[in-house]
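Novice: take a look and give me a structure for this.
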Amino acid sequence: MSKFLIKNATIVNEGKQFVGDVLIENDRIAKIATSIQDSSAVEINAEGKYLLPGCIDDQVHFREPGLTHKAEIYTEAKAAVAGGITSFMEMPNTVPNTLTQELLAEKYALGAQKSLANYSFYMGAGNDNLEEVLKTNPKDVCGVKVFMGSSTGNMLVDNEKTLNGIFGEVPMLIATHCEDEATIKHNLAVFKERYGDHITPEMHPMIRSAEACYISSSFAVDLAKRHNTRLHILHISTGKETNLFRNDISLAEKRITAEACIHHMWFNDKDYATKGNWIKWNPAVKTETDQNQILQALLDGRIDVVATDHAPHTIQEKEQTYLSAPSGGPLVQHALNAMLELYHQGKITLEQVVEKMAHNVAVCFQIADRGFIREGYKADLVLVDLNKDFTVERSNVLSKCGWSPFEGQRFNSIVTHTFVSGHLAYENGTFNESKKGERMLFNR
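Specialist: As a prediction, this is how the structure comes out:
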């Protein structure tokens, strides 16, 4: 039997902070109290440190199968665990695209074999696989992903009849990437006519514009309202889009929810001058006003969760010219650090960080027994030292791609311990890979 006793931690959970002990037995939290004594447990002195529920990232691209020169489940799950992310939900635009139940099952087999973190994989929706999508089990699959705007891969769903079918018939959560393809194609043609091959990264948010995002997001919201769909819109990148969402009802009551990503709250279009393609994402990083409005919507409850859209590419791929360089970058290792930095800057509370990166993801996706520090729940836990700094360098990046958009950034907090389903998977820079993560289940 595996037993750990975390002593004297400042526990941040469900809107409160208090100093206490947590006893872990096997994969679950056995007891939470002011003081616990158990001589049979391995004791961890957490005095001065903060104990958080493990972060749950609802949007990652770990590139396996088919794109493993960029990343793979094994490497990226380790990077996630080192960064305090104990569970992830991975996207279907791998090669081949996850458009059949057989291919989805193959990804779950890879997760069970390779992932140090807990895992779930989205079923992909295309223009002609609704019958396959409807076979998806809502109790053990996180959701169905619809690209309403092409991104990495070739999964654009642009047939209005198909979209009505998906939104009208799929009984589980539908997660969407919203950018209007026609608007983007028009903008790109205009910029190519004006600049030829000399388009620069600074032009990215003008090509993949705020208008393209709003047209698509508002269309998705209208579809969801028409069909009473359980819709979750990913990576909101504009201030205007935040007004599509409500904060006057509880999260559990919402049928339409929204996600913000780390990069859209950390960077803005002024950063293209120094970061270039390294911060080229879809949707694009936009203005400082958008950046501030996204954070405000996160704080006031219009945006419900924080994720990464972790999407690695190789250094060689990102060093190409703007038109050739792919969009996306690695973020799972430093997402919690970035949010804790916003806490240090006085922009968000620790309780809100925990709410948006753990509690709300669990509520939004109806995840069974995770996302909270509660007796009987799975022991997905992270200890952080808020007073120990480090600087991100290529030498300490764990993602397979070997780079980070945060290179040169000094963070004022570190993750010291990460428990994944009761297993101490990471401790002060060292991994214990003797036990893999678990498949997430959902109360649906």
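
Novice: C-alpha only now, for contacts and for neighbours.
Specialist: Will do.

Novice: which residues are in contact with stretch 281-294?
Specialist: Defining contact as C-alpha atoms under 8 Å, 6 or more residues apart in numbering, one finds that stretch 281-294 is touched by 151, 179, 204-205, 208-210, 213, 235-240, 242, 260, 263-270, 279, 303, 327-329.

Novice: pull out the buried residues from those.
Specialist: Neighbour counting with 16 or more other C-alpha atoms under 10 Å marks 151, 179, 204-205, 208-210, 213, 235-239, 242, 260, 263-269, 279, 303, 327-329 as buried within these.

Novice: for stretch 310-319, buried residues please.
Specialist: Within stretch 310-319, the residues that count as buried by 16+ other C-alpha under 10 Å are 310, 311, 312, 313, 314, 318.

Novice: before we move on, what about stretch 331-348?
Specialist: For stretch 331-348, by 16+ other C-alpha under 10 Å, it's 331-344, 348.

Novice: out of these, list just those in helices.
Specialist: With helices taken from DSSP state H, the overlap with the buried residues of stretch 331-348 comprises 335, 336, 337, 338, 339, 340, 341, 342, 343, 344.

Novice: need the nearest residue in space to residue 218, chain neighbours excluded.
Specialist: Leaving aside its sequence neighbours, residue 218 sits nearest to residue 244 (C-alpha to C-alpha, 6 or more residues apart in numbering; 7.0 Å).

Novice: hang on, that neighbour packs against residue 220?
Specialist: No: between residue 244 and residue 220 there is no contact under C-alpha atoms under 8 Å: 10.2 Å.

Novice: out of these two, which sits in the busier spot?
Specialist: Using other C-alpha atoms under 10 Å, the more surrounded residue of residue 244 and residue 220 is residue 220, with 23 against 17.

Novice: hmm, who's touching the helix or strand containing that one?
Specialist: Taking DSSP states H and E as the definition, one finds residue 220 inside helix 210-227. Contacts made with helix 210-227 from outside it, assessed by C-alpha under 8 Å, 6+ apart, are listed as 148-149, 164, 167-168, 178-181, 183-184, 229-231, 233, 237-238, 240-241, 244, 256, 283, 286.

Novice: thinking again about what came up before, so which of the contacts of stretch 281-294 sit within strands?
Specialist: Judged by DSSP state E, these include residue 260 as members of strands.

Novice: relative to residue 327, how far out is residue 423?
Specialist: Residue 423 sits 34 Å away from residue 327, going by C-alpha to C-alpha, to the nearest Å.

Novice: related to what we said a few turns ago, kindly indicate which of the buried residues of stretch 331-348 lies nearest residue 58.
Specialist: Minimum distance to residue 58 across the buried residues of stretch 331-348 is 11.1 Å, recorded for residue 332 (C-alpha to C-alpha).

Novice: structure for this one too, so we can compare:
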Amino acid sequence: MTDLLIKNATLVNDNDTFEADLRVRAGRIDQIGADIAAMAGETVIDGAGCWLMPGMIDDQVHFREPGLTDKADMASESRAAVAGGITSFMDMPNVKPPTIDHEALVAKLDMARGRCAANYGFHLGATNDNIEAIKRVDGTRAAGVKIFMGASTGKMLVDDDAALEAIFEHSPLPILTHCEDTPMIEANADKARAAYGEDVPIRQHPVIRSREACIASSKKAMDLATRHAARLHILHITTAEELALFAAGPMADKNITAEACIHHLFFSEDDYDRLGALIKCNPAIKTEADRQAILKAVADDVIDVLATDHAPHARADKDNPYFSAPAGLPLVQHAVPSLVDQVSVGYFTIEQLVTKMAHNVADRFDIVDRGYLREGYWADLVLVDPRGRTVVDDEPVLAKCGWTPFAGHSFNARVKTTVVSGQLAYHDGKLSQGCIGEALAYDR
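Specialist: Purely as a prediction, here's the structure:
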């Protein structure tokens, strides 16, 4: 760990912005104040003109380990993540074997130990028949319970109503849902095949993975959560109609929360002709009107959490015909620059961004001593230059897949420094190979 002093920065924390210095000692924030004098042996970083914020806690990534490491792994993707200002991640359970019981959860924690540049946590996956594993899950070791209420691979689709009722009634952890209605999607796919054969144009993706499929599934999840008083977090909202289902206001007042992802804030269906299957994802990127509605929902405090849903695939696989091209994008390396870019053009404030990328995630998942700039908390920090530029094509792609949907773009912000559990993880364009993240702890 590094004894570190960041001078002259503009701190963003607890819905406030103020100039101060911040000292890190023994992995934690030791002091926040004005004109802190440097001590012998400290690394000093000048933060003048930069925002110093708690690092992003990304509650939704697919780092593909175990079993899918040709696409990605925890080591490679966590290094891409810290370059993008992410200090902690929570990985999804749809791997091989899937993370659907205590043994698989412990195995993933063991795999991550000593290999991740960011702090790490893992969600337990729900199936039609693992309710007993969900009831017995160790809440101090699992982040949440993930339900795929839309098409997925293998055992991960939960489409049995009795199983859903049991999960919402008995889950001891927050429930995260991927909401799409599978029968609707399958019917739309049949219509597309009838019209185009197997050569379906990529612009049909939001028609096949339709808004109606998202709305119906989100309504079902919210009904289940309301009847069972469950803590529900609906992932990657993509339609204006879904946004109308959620309440505005501080997250502390809500039992049901909503999330948006950076690609749904950035791209619209107008980008399919240019990028093709590179932006194929589930749920699908939809209209420009939907994108604008999601951005407004962030500003109106309807959206509570911002995440990536980083889900890399080999570039060659993305070149396959529509039905064979996999869904998912690599996104973590440009997470914070893309979000601060949205601040720079006035969609929402920097204080709102910090609340939704750090504070609310820590609170929603009961994470211990992270997500805020507070003395005594772990030093998970990102220093961002809002006047800098991130020219995507000028830097190596750190994700194992080797490509990014942001190629050719420049963001109006630059990550200068990322600190993970008191260690320099990324600074002035360079990764620190010695940074090792910690397992997230949960206060349950």
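
Novice: Provide the aligned range in the second structure for the helix holding residue 220 of the first structure.
Specialist: With TM-score structural alignment applied, helix 210-227 of the first structure matches the range 211-228 in the second structure.

Novice: now swap in stretch 164-182 of the first structure and tell me
Specialist: Under the alignment (TM-score structural alignment), stretch 164-182 of the first structure falls on residues 165-183 in the second structure.

Novice: what's next to the matching stretch, contact-wise?
Specialist: When contacts are defined by C-alpha under 8 Å, 6+ apart, stretch 165-183 of the second structure is touched by residues 126, 131, 134-135, 137, 139, 143-151, 209, 213-218, 221, 224-225, 228-236, 283, 364-365.

Novice: which of these count as buried?
Specialist: Applying the neighbour count, that is 16+ other C-alpha under 10 Å, the buried entries in the contacts of stretch 165-183 of the second structure are 126, 131, 134-135, 137, 139, 143-151, 209, 213-215, 217-218, 221, 224-225, 230-236, 283, 364-365.

Novice: Provide a complete list of residue ranges assigned to strands in the stretch 251-400 of the second structure.
Specialist: Here the stretch 251-400 of the second structure has its strands, by DSSP state E, counting those that start in this stretch, at 256-261, 305-307, 381-385, 390-391.

Novice: most tightly packed of these?
Specialist: Among the strands of the stretch 251-400 of the second structure, the stretch with the highest mean neighbour count (mean count of other C-alpha atoms under 10 Å) is strand 305-307, at a mean of 30.

Novice: list the contacts of the next helix or strand after the helix holding residue 220 of the first structure.
Specialist: Read in the C-terminal direction, the helix or strand following helix 210-227 of the first structure is strand 231-233, with elements assigned using DSSP H and E. Residues from elsewhere that reach strand 231-233 of the first structure, judged by C-alpha under 8 Å, 6+ apart: 173-178, 217, 221, 224, 255-259.

Novice: average offset between strand 231-233 of the first structure and the second structure?
Specialist: Between strand 231-233 of the first structure and its aligned partner residues in the second structure, the average distance after superposition works out to 0.6 Å, using mean C-alpha distance after the TM-score superposition for the first structure.

Novice: return the distance of that strand from the chain's centre.
Specialist: Taking C-alpha atoms, centre = their mean, to the nearest Å, the mean C-alpha location of strand 231-233 of the first structure is offset from the chain mean by 14 Å.

Novice: stretch 428-437 of the first structure now?
Specialist: On the basis of C-alpha atoms, centre = their mean, the separation between the geometric centre of stretch 428-437 of the first structure and that of its chain is 21 Å.

Novice: what do you get for stretch 24-32 of the second structure?
Specialist: Shown here is stretch 24-32 of the second structure, whose average C-alpha point lies 26 Å from the average C-alpha point of the whole chain (C-alpha atoms, centre = their mean).

Novice: identify each buried residue in it, please.
Specialist: The neighbour-count criterion (16+ other C-alpha under 10 Å) identifies 24, 25, 27, 28, 29, 30, 31, 32 as the buried residues of stretch 24-32 of the second structure.

Novice: sec struct for residue 5 of the first structure, please.
Specialist: Assigned by DSSP: H, G, I helix; E, B strand; the rest coil, the conformation of residue 5 of the first structure is strand.

Novice: what's the answer for the one 4 residues further on, then?
Specialist: Following three-state DSSP, residue 9 of the first structure is assigned to strand.

Novice: quick revisit: which ones among the buried residues of stretch 24-32 of the second structure lie within helices?
Specialist: When helices are assigned by DSSP H, not one member of the buried residues of stretch 24-32 of the second structure lies inside them.

Novice: as TSV, these with distance to residue 11 of the second structure would be great.
Specialist: Formatted as TSV, the entries for the buried residues of stretch 24-32 of the second structure read as follows, by distance: C-alpha to C-alpha, whole Å:
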residue	distance to residue 11 of the second structure
24	14
25	18
27	19
28	16
29	13
30	15
31	13
32	9
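
Novice: closest one of these to residue 444 of the second structure?
Specialist: Nearest to residue 444 of the second structure among these: residue 28, at 21.8 Å, using C-alpha to C-alpha.

Novice: that closest one against residue 377, yeah?
Specialist: Yes: taking contact to mean C-alpha under 8 Å, the distance of 5.5 Å between residue 28 of the second structure and residue 377 places them in contact.

Novice: related to what we said a few turns ago, what do residue 244 and residue 220 of the first structure both touch?
Specialist: Taking C-alpha under 8 Å, 6+ apart as the contact criterion, no residue touches both residue 244 of the first structure and residue 220.

Novice: returning to what we had before: compare the strands of the stretch 251-400 of the second structure and report which one is nearest to residue 37 of the second structure.
Specialist: Counting by C-alpha to C-alpha, residue 37 of the second structure lies closest to strand 381-385 out of the strands of the stretch 251-400 of the second structure; the figure is 19.6 Å.

Novice: just to revisit the earlier point, tell me which two of the ones in helices among the buried residues of stretch 331-348 of the first structure sit farthest apart.
Specialist: Farthest pair in these, by C-alpha to C-alpha: 335 and 344, 14.3 Å.
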